[in-house]
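Undergrad: Any chance you can model this:
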Amino acid sequence: MSVWKNLGEHSVYENPWLRVHLADVELPDGRHLDHYVLRQRPVALATTVNEWNEALLLWRHRFITDSWGWELAAGVVEAGEDLEAAAAREMLEETGWRPGPLHHLLTVEPSNGLADGRHHVYWSETAEYVGHPEDAFESERREWVPLGEVPNLVAKGEIRSANAVAALLLLHHLRVT
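TA: The predicted model follows:
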């Protein structure tokens, strides 16, 4: 079995969202490689799929890639916070909707060749509108998008983030097909 071995690493940069480490990696043939690794806090995401098979999504701009797209409410999990509680908190803060009982949908590693970040996606079948979102600045708008449109939106590049693509295609499969 060809296994890369991490023989140790040290921090070269840290901030509240991530740490950049330099790892001494031994390749299967015995050679060594210096490899940068991003160590990240877990991310929790949530959406609701209503009785009409519409998912609550955010339309937002990402300055890093200078792109617009549909995404799920998401954010980092605070120290000591339960993943499901974090997902519910993020959905309420970013959409103004409080989700009903959440179900774990999937966990993805969006960039596991560079980072250890895990994104934990939850969904509910009900939600209660509480009011204008506390973090409304994070998105241009919040809408109920039919799951039936998801494959086309992914193909057109209107759903771009890996976690949203994976989650919404799986929800489409589970609820529509």
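
Undergrad: use CA for all of it now, contacts and neighbours both
TA: Will do.

Undergrad: Return the residues in contact with the residue nearest to V49 when sequence neighbours are not counted.
TA: What sits nearest to V49 in space, not counting adjacent residues and going by CA to CA, 6 or more residues apart in numbering, is A55, at 4.4 Å. Contact analysis of A55 by CA atoms under 8 Å, 6 or more residues apart in numbering lists T47, T48, V49, E143, W144, V145, P146, L147.

Undergrad: and which of those is nearest L170?
TA: Nearest to L170 among the contacts of A55: L147, at 9.9 Å, using CA to CA.

Undergrad: Surely the closest one and L170 touch.
TA: No. Using CA atoms under 8 Å, L147 is not in contact with L170; the gap is 9.9 Å.

Undergrad: Could you also give me the structure for this next sequence, so I can compare it with the first?
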Amino acid sequence: MDDPTDGTDPLAWETVASQVDYTCPGFDVRVDTVRLPDGTETEYHSVEEPDAVVVLPFTTDGDVVVIEEWRQAVGRVNLGIPAGSVEADDDDLTAAAARELAEETGYEAGSLEPAGSIEPANGLLNATHHHFLAHDCEPTAEQSLDANESIRVDKRPVEMLREAAITGNLRDGRAAYAVLRHALARAG
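TA: Next up, the predicted model:
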């Protein structure tokens, strides 16, 4: 099988030129001029976004610390879990996950463990989301929200979140993935 990262795969596109088309806080929109396998040249727009950490935090009682956050793109309060961008000086993803958990919720974890990484929308953006399980979380920190964050903290039973993910009522993809992955890992 061809190595999909070495450019020799017959499906690979050749990038002829690339430039940032638009920059805003949190992401850039990049436009590439590409040559398709059949020789056609066209433009392809994508989003460059920093990698992120996503935390599924469990309290000592076994509930999940959740956030309810206004999401302007969909125009509603969204149920989710703590997540945030990996910063340029973050060389330890576990420390970044601990920071995001504390900043968004005011909770600190007794322990954190990696739970896999995914590319949530690799047809549109280049980010990787690194998931973590946080155990024995306690409200011992100060919530420290960014200027563009409107967050309410709550707790929910993991079974309720699993059912909401299955029925489509847990709409945040990061949260649904984390909850369902956790449920599958426990069942396996």
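
Undergrad: what's the TM-score for these two chains?
TA: Once superposed, chain against chain, the TM-score is 0.87 (TM-score structural alignment, normalised by the length of the first structure); 176 aligned residues with a CA RMSD of 2.2 Å.

Undergrad: returning to what we had before: which one of L147 and L170 of the first structure has more residues nearby?
TA: Neighbours were counted for L147 of the first structure and for L170 using other CA atoms under 10 Å; L147 has more, 23 against 15.

Undergrad: what's the distance between the more buried one and L153 of the first structure?
TA: 10 Å (CA to CA, to the nearest Å).

Undergrad: Also D66 of the first structure?
TA: According to CA to CA, D66 of the first structure and L153 of the first structure sit 18 Å apart.

Undergrad: Neighbour count: those two, which is higher?
TA: L153 (16 against 7).

Undergrad: Might one say that G8 of the first structure is in contact with A23?
TA: Yes. Using CA under 8 Å, G8 of the first structure is in contact with A23, at 5.7 Å.

Undergrad: Please say which of these two ends up with more neighbours.
TA: A23 (19 against 11).

Undergrad: whereabouts in the second structure does stretch 93-111 of the first structure align?
TA: Using TM-score structural alignment, the residues of the second structure aligned to stretch 93-111 of the first structure are 103-121.

Undergrad: try stretch 25-40 of the first structure
TA: So stretch 25-40 of the first structure sits over residues 34-49 in the second structure, by TM-score structural alignment.

Undergrad: Show me which residues of that stretch are buried.
TA: Going by neighbour count (16 or more other CA atoms under 10 Å), the buried part of stretch 34-49 of the second structure is V34, R35, H45, S46, V47, E48, E49.

Undergrad: Determine which residue lies closest to the centroid of the second structure.
TA: The centre of the second structure sits closest to H129, judged by CA atoms, centre = their mean, with a distance of 4.2 Å.

Undergrad: Tell me who's in contact with the residue lying closest to it once chain neighbours are set aside.
TA: In space, and not counting its chain neighbours, H129 of the second structure is closest to A52: 4.7 Å by CA to CA, 6+ apart. Neighbouring residues of A52 of the second structure by CA under 8 Å, 6+ apart: A83, G84, S85, V86, A127, T128, H129, H130.

Undergrad: Surely the first one and V55 touch.
TA: Read that as A83 of the second structure. Yes. A83 of the second structure is within contact range of V55, at 6.1 Å (criterion: CA under 8 Å).

Undergrad: the more surrounded of these two?
TA: V55 (29 against 25).

Undergrad: how about the longest strand along the second structure, which residues of the first structure does it hit?
TA: Identified as the longest strand of the second structure according to DSSP state E is strand 14-24. Mapped onto the first structure using TM-score structural alignment, strand 14-24 of the second structure covers residues 5-15.

Undergrad: In the second structure, what residue corresponds to V150 of the first structure?
TA: Under TM-score structural alignment, V150 of the first structure pairs with L161 in the second structure.

Undergrad: helices or strands up against the helix or strand hosting that match?
TA: In this structure, L161 of the second structure sits in helix 158-167 according to DSSP states H and E. Applying 3 or more CA pairs under 8 Å, 6 or more residues apart in numbering; DSSP states H and E, one finds that helix 158-167 of the second structure contacts helix 173-187.
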